[in-house]
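S.K.: how would this look folded up:
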Amino acid sequence: MNVAYWIVAGLLGLFYLYAGGAKLVRSREQLLPMMAWVDSTPMPVVRALGTIEVLGAAGLVLPVLTGIAPWLASAAAIGFVILQIGATRVHLRRGDRQIALNATLLAAAAATVWLSTTWW
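M.R.: Here you go, the predicted structure:
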């Protein structure tokens, strides 16, 4: 379980660190090719989502790594499950049926929730 957690949580954390960092530093024009929903979303909301993603990525790794409040890893993973449910709803409301990445991230986050319960 330990190795499985680190693989799944590590990959999920890397993805959200990249995606969240991109939302924090890139302009709307730079984000549009990979995130079409950005055109109808205010940039402060995009920046807030980026902040949440970066903090969540840290929440998957740091509590378990340091042994301080390891239950926060579960909380971060649950947060990513909720985030992906919302992201899927946004895609579907926009008529975008390409939600395979969202489904994959949702499954990975759910697996991380389950695997993280071994820490606390």
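
S.K.: Could you use CA atoms for every contact and neighbour count after this?
M.R.: Will do.

S.K.: could you pull out the helices for the chain?
M.R.: Secondary structure of the chain (DSSP state H): helices located at 2-25, 28-31, 43-66, 71-93, 100-116.

S.K.: Quick one: closest of the ones you listed to residue 37.
M.R.: Among these, helix 71-93 comes nearest to residue 37, with 7.6 Å by CA to CA.

S.K.: and this one, so I can compare the two:
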Amino acid sequence: MNIILWIVTIFLAAGFLAGGLAMLLLSKERFRNAFEGWHYADDFPGGFLKVIGVMKVLAAAGLILPVVTGVATWLVPYAALGLVLLMTGATTTRIIRKEWGSAAGDLVFWSLAAFVAFGRFVVVPF
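M.R.: I've put the predicted structure just below:
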């Protein structure tokens, strides 16, 4: 189970790091036009997108760095729980916009983050 948790954790960290950096480094217009499903950016001010980008990057770091450094490994499930909350908002936004395919994708990330949170809180804690 520990190996599966690590595979999912690394996948989540890579995905959220990439998405967070895109939000931080691209202008709102370039971010919106980068992929077809990112038009939700129209619903938010640019500063809000930057805050979400910071949250994604911090969560990605929180999934990996505590274990790599051996410091505060108890933060890993909390980082995953933070992603569950973040993806709840993302999924809600997609549903409101009637972007069903993107909402389904967000639910996959929600499920993976919930799996890591549960796994690290209960099944194989550090």
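
S.K.: Any chance of the helices of structure 1 in a markdown table with distance to residue 37 of structure 1 as columns?
M.R.: Output for those, formatted as a markdown table (distance: least, CA to CA, whole Å):
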| stretch | distance to residue 37 of structure 1 |
| --- | --- |
| helix 2-25 | 12 |
| helix 28-31 | 9 |
| helix 43-66 | 10 |
| helix 71-93 | 8 |
| helix 100-116 | 13 |
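
S.K.: can those go into a markdown table with extra columns for mean neighbour count?
M.R.: A markdown table is the format used below for the helices of structure 1 (neighbours: other CA atoms under 10 Å):
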| stretch | mean neighbour count |
| --- | --- |
| helix 2-25 | 18 |
| helix 28-31 | 14 |
| helix 43-66 | 18 |
| helix 71-93 | 19 |
| helix 100-116 | 19 |
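
S.K.: Residue 79 of structure 2 -> structure 1?
M.R.: Here residue 79 of structure 2 is matched to residue 76 in structure 1, going by TM-score structural alignment.

S.K.: Tell me who's in contact with that match.
M.R.: Residue 76 of structure 1 makes contacts with 56-57, 59-60, as judged by CA atoms under 8 Å, 6 or more residues apart in numbering.

S.K.: can you tell me which two in the residues you listed are farthest apart?
M.R.: Counting by CA to CA, the most remote pair of the contacts of residue 76 of structure 1 is 56 and 60, 6.3 Å apart.

S.K.: what residues are shared contacts of those two?
M.R.: 13, 76-77.

S.K.: Please identify which of the residues you listed is nearest to residue 22 of structure 1.
M.R.: Among these, and counting by CA to CA, the member closest to residue 22 of structure 1 is residue 13, at 13.9 Å.

S.K.: Can you give me the distance of that closest one to residue 85 of structure 1?
M.R.: 17 Å (CA to CA, to the nearest Å).

S.K.: Ok, residue 4 of structure 1 next?
M.R.: Residue 4 of structure 1 is 23 Å from residue 85 of structure 1, by CA to CA.

S.K.: go on, residue 41 of structure 1?
M.R.: According to CA to CA, residue 41 of structure 1 and residue 85 of structure 1 sit 17 Å apart.

S.K.: With residue 18 of structure 1 instead?
M.R.: Counting by CA to CA, the gap from residue 18 of structure 1 to residue 85 of structure 1 is 20 Å.

S.K.: before we move on, what about residue 43 of structure 1?
M.R.: To residue 85 of structure 1, residue 43 of structure 1 is 21 Å away according to CA to CA.
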